[in-house]
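Student: just need the structure, nothing else, for what follows:
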Amino acid sequence: MPSFKSARAPKLCIIADDLTGALDSAAPFAGRGMSTTVAFEPEAVDEALATGAEIIAVSTRSREIEPERAAAAVRMVLKQLPHGTPLFKKIDSRLKGHIAEELSALNPSVMLVAPAIPEFRRNVRAGAVTGFGVTEPIPVRSRLGALADRAVVPDTDSLDDLRQALKTAPDALPVGARGLAEAMAEMMTGRAEADAPKPPAGRALFVVGSRDPITLAQVDALKRTRDALWYGAPNGILSETGTSAGLTLVQALPGETEISGADVSANLARSIHPALTAGCDLLFMTGGATAEAILRQMGIRSAMLLGECLPGLPLARAGHLTIIAKSGGFGNGNTLAVLAGLGEKKAS
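Tutor: Sure thing, here's the model as predicted:
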């Protein structure tokens, strides 16, 4: 494989603090026909650049680590990029993670901070994130640390608001979530609508590591409406395994003793691979830490992103395997049931 130093500069590099964020924010570009590769860790940037993709997205895997290490991970990505590569800093739409420290590593002179996702009814009003999944307004500038005075924080209730924000701050570092990425992708491609790739028919493995209430409701709906072989995994540990010709569902559950989320994710990864992944056509994962742990266990460092099969469900390919990873807080109550149905319809 050629060195990244000989690869052409991408048209945009998206830097996210977790895997689902990298996928979510890159999907609007992939769905509009731009070649897109996602690196699942900073060490895979050279592998992603070597594909020659127009869009590169990188997970720094820094959501849950110490602030200083999070900033160092961002600097590591920057050092590997060709000089002059345009940047997009993806942040969580509910402002989780080490936002101030990671932005300090980028050190922008001015930045457009717009974490709204209007499609999911999550907006910015009076400088605070509000809407779906937000119990109390979250002031945006409070998460920006020493760089707060460099930020433009517009009210954004719609995709058109995000388009206008980009037009009024063309030289600012774009800092946002999937909504801002959608507006950027439209502007870069001239395409209002994105194509939706279809998941494959065949054996599907759904792995649920997130405990977000939104995800738990989606799992309940899936179990009620679809024929799935379900396994509960206390603290991520499976006591038995087996596979279905159709859909196998593995769900992390609370254990007798409380352990860290990272340990739960690591346990899940060891439990399902290779026991349940062998011969799998579709691997769906929810929870960024869960997805990162599973893909690392499988030795998958990057993948080609094709777009979103459903809103908030980016679809990528790594060899023969189709990968879908969802943030815990995305989607509506029947998202997983609808996803399972897409594969069933294709098979029939």
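
Student: make it CA atoms for all contacts and neighbour counts henceforth
Tutor: OK.

Student: and Val175, that's in a strand?
Tutor: Yes. Under DSSP: H, G, I helix; E, B strand; the rest coil, Val175 sits within a strand.

Student: my read: it touches Leu112, true?
Tutor: Yes. Shown here, Val175 and Leu112 form a contact pair, counting by Cα atoms under 8 Å, at 5.7 Å.

Student: could you pull out the strands for the stretch 151-300 of the chain?
Tutor: Here the stretch 151-300 of the chain has its strands, by DSSP state E, counting those that start in this stretch, at 151-152, 173-176, 204-208, 228-234, 247-253, 282-286.

Student: for the comparison step, fold the sequence that follows:
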Amino acid sequence: MMMPQLAIIADDLTGAADTGACFASAGLATVIPFGGAPVPAVDVVVLSTETRDLAAADAADIVLAATERIVAGDSANPRWVYKKIDSALRGHPRDELLAVMTALDATRALVAPAFPAEGRTTRDGQQRVDGVPLAGSRLGEPGAVSDLVTLFQDERRWPVSHLDLATIRGTPDVIRRHLDDPEPGIVVADAETDDDLLALARAASGSPLRVLCGAAGFARQLSLALPLRHSVRVPIGRQERFGPILVVAGSQHDATARQIAVLRAAGTPIVVPAQEVIDDRDVASDGIVAEIASHLAAGHSTVLTTVGMKTSPYGGGAVAARLAEIAAAPEVRPHIGGLVLTGGDVATAVCAALRATALWLGGEITPGQPLGWLAGGALPGIPVATKAGSFGDDHALLAGIDHVKGILLRRPES
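Tutor: Down below sits the predicted model:
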């Protein structure tokens, strides 16, 4: 079997999809296999470890095993491994990067977490959101660290060095000399624009580095710079039916709330379960299921969301599982033409509830909003758009619905 040329390891499904979609947009066969499914012949494979909310040690163990799964026992294993991290540095960036390096026996890595399209930049070694250091920004969580050298420093292992903007905006040979340094270490890089990231990507392409790390912003530039070849045909057939779009939005980010407000103003039905339906699995969801099925059967794209509800004491995973159970109900499924899924937990839970075996990526609707098609399960071939809860302008979900509708309308009649 042909092994992938590039492997991406992400800590949640929306991050896996928005990063992998960069390479799908470049014409490379790119897949996210689910639930330990075998990796097919593919140009780029993306694994979602679902480790963002785990303890650091547990996350590292899972990432180590995932990386070993990709490279074990095959002389043709990927030339590059990209450790996708959150551009707001949530989860366990250092521990998971070190796990990847351990699995590959790699002693150097380049880290560039900027995502300029979403206002996440790096200057003077500080990760920033809309120009504000992360720890004091709208996305700063308790204990957030803005300084990348501090974040990635691990006294037990390799030193961390900083590549500043002046160097990155200098001659390519200067950047390459930093990346060609044979001494063990992690290099963290500034970047404020896509051009900065492209300069890093071009230098990395010509270097001996195998481990690269960052968000979708760096991945997009790597898709332009790395010498990857389109060598595999995407095997999935796409569904031939037309139907309305179901949006499932479990994120509590303000951005998602604003996007849903735009849909409400446009006349899209918005279905919000009663609090007890989410918090108590013994409370029947029949009424919500029937309401969603009725809207979809009438041809109306519909939103199922927890926006505006209280935070559940059972955590985001339990909320996502309940929303997925509703979305995948037998009364709802026959009426769905496509899906738009917001939030990593929700995207994972819905795909699992539909028993999908993989998500084949087809490109991007907008930066950070990828598009793909499910393989296997209850709705094989259905188009799916995903989006991190904090991503996108106020019209992002509306654009997602319109784009997926457009795909369905362009399909030839069966």
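
Student: can you give me the TM-score here?
Tutor: Scored against TM-score structural alignment, normalised by the length of the first structure, the superposed chains reach a TM-score of 0.87; 330 aligned residues with a Cα RMSD of 2.6 Å.

Student: what residues in the second structure pair up with stretch 214-222 of the first structure?
Tutor: Aligned using TM-score structural alignment, stretch 214-222 of the first structure spans residues 255-263 in the second structure.

Student: average gap between that stretch and the first structure?
Tutor: For stretch 255-263 of the second structure, the mean deviation from the first structure after alignment is 1.1 Å (mean Cα distance after the TM-score superposition for the first structure).

Student: list the buried residues of that stretch.
Tutor: For stretch 255-263 of the second structure, burial by neighbour count (16 or more other Cα atoms under 10 Å) applies to Ala255, Thr256, Ala257, Arg258, Gln259, Ile260, Ala261, Val262, Leu263.

Student: these in helices, which ones?
Tutor: Using DSSP state H, the subset of these located in helices is Ala255, Thr256, Ala257, Arg258, Gln259, Ile260, Ala261, Val262, Leu263.

Student: what is the nearest of those to Ala356 of the second structure?
Tutor: Closest approach between those and Ala356 of the second structure, by Cα to Cα: Thr256, at 25.2 Å.

Student: for that closest one, what are its contacts?
Tutor: Shown here is Thr256 of the second structure, whose contacts under the criterion Cα atoms under 8 Å, 6 or more residues apart in numbering are Ala249, Val307, Thr342, Gly389, Ser390, Asp394.

Student: corresponding residue for Leu97 of the second structure in the first structure?
Tutor: Under the alignment by TM-score structural alignment, Leu97 of the second structure pairs with Leu103 in the first structure.

Student: can you tell me the element that match falls in?
Tutor: In this structure, Leu103 of the first structure is located in helix 99-106 according to DSSP states H and E.

Student: which stretches of the stretch 1-150 of the first structure form helices?
Tutor: Per DSSP state H, counting those that start in this stretch, the stretch 1-150 of the first structure carries helices over the ranges 19-30, 45-49, 67-80, 99-106.

Student: what range does the longest strand seen in the second structure cover in the first structure?
Tutor: In the second structure, assigned by DSSP state E, the strand with the most residues is strand 358-366. Mapped onto the first structure using TM-score structural alignment, strand 358-366 of the second structure covers residues 302-310.

Student: mean distance of that stretch to its aligned residues in the second structure, please.
Tutor: Averaged out, stretch 302-310 of the first structure is 1.2 Å away (mean Cα distance after the TM-score superposition for the first structure).

Student: ok, and what's touching that stretch?
Tutor: 23, 26-32, 35-40, 44, 47-48, 194-199, 314-318, 339.

Student: just the buried ones from the residues you listed?
Tutor: 23, 26-32, 35-40, 44, 47-48, 194, 196-199, 314-317, 339.

Student: which of the ones in helices among the buried residues of stretch 255-263 of the second structure lies closest to Ala327 of the second structure?
Tutor: Closest to Ala327 of the second structure out of these is Ile260 (17.3 Å), distances taken as Cα to Cα.

Student: would you mind measuring from the closest one to Ala204 of the second structure?
Tutor: Going from Ile260 of the second structure to Ala204 of the second structure by Cα to Cα, to the nearest Å gives 40 Å.

Student: Val404 of the second structure too?
Tutor: Counting by Cα to Cα, the gap from Val404 of the second structure to Ala204 of the second structure is 35 Å.

Student: what do you get for His178 of the second structure?
Tutor: To Ala204 of the second structure, His178 of the second structure is 10 Å away according to Cα to Cα.

Student: the more surrounded of those two?
Tutor: For His178 of the second structure versus Ala204, the count of surrounding residues by other Cα atoms under 10 Å is larger for Ala204: 24 against 17.

Student: who's in contact with that one?
Tutor: The contact partners of Ala204 of the second structure, by Cα under 8 Å, 6+ apart, come to Arg176, Leu179.

Student: and for Ile32 of the second structure?
Tutor: Ile32 of the second structure neighbours (Cα under 8 Å, 6+ apart): Ala16, Ala17, Val45, Val46, Leu47, Ser48, Ala358, Leu359, Trp360, Leu361.

Student: trace the third one over to the first structure, please.
Tutor: Right, the one you point to is Val45 of the second structure. Using TM-score structural alignment as the criterion, Val45 of the second structure maps onto Ile56 of the first structure.

Student: how far apart are the helix holding Leu103 of the first structure and its match in the second structure?
Tutor: Aligned to the second structure and superposed, helix 99-106 of the first structure gives a mean residue distance of 1.5 Å (mean Cα distance after the TM-score superposition for the first structure).
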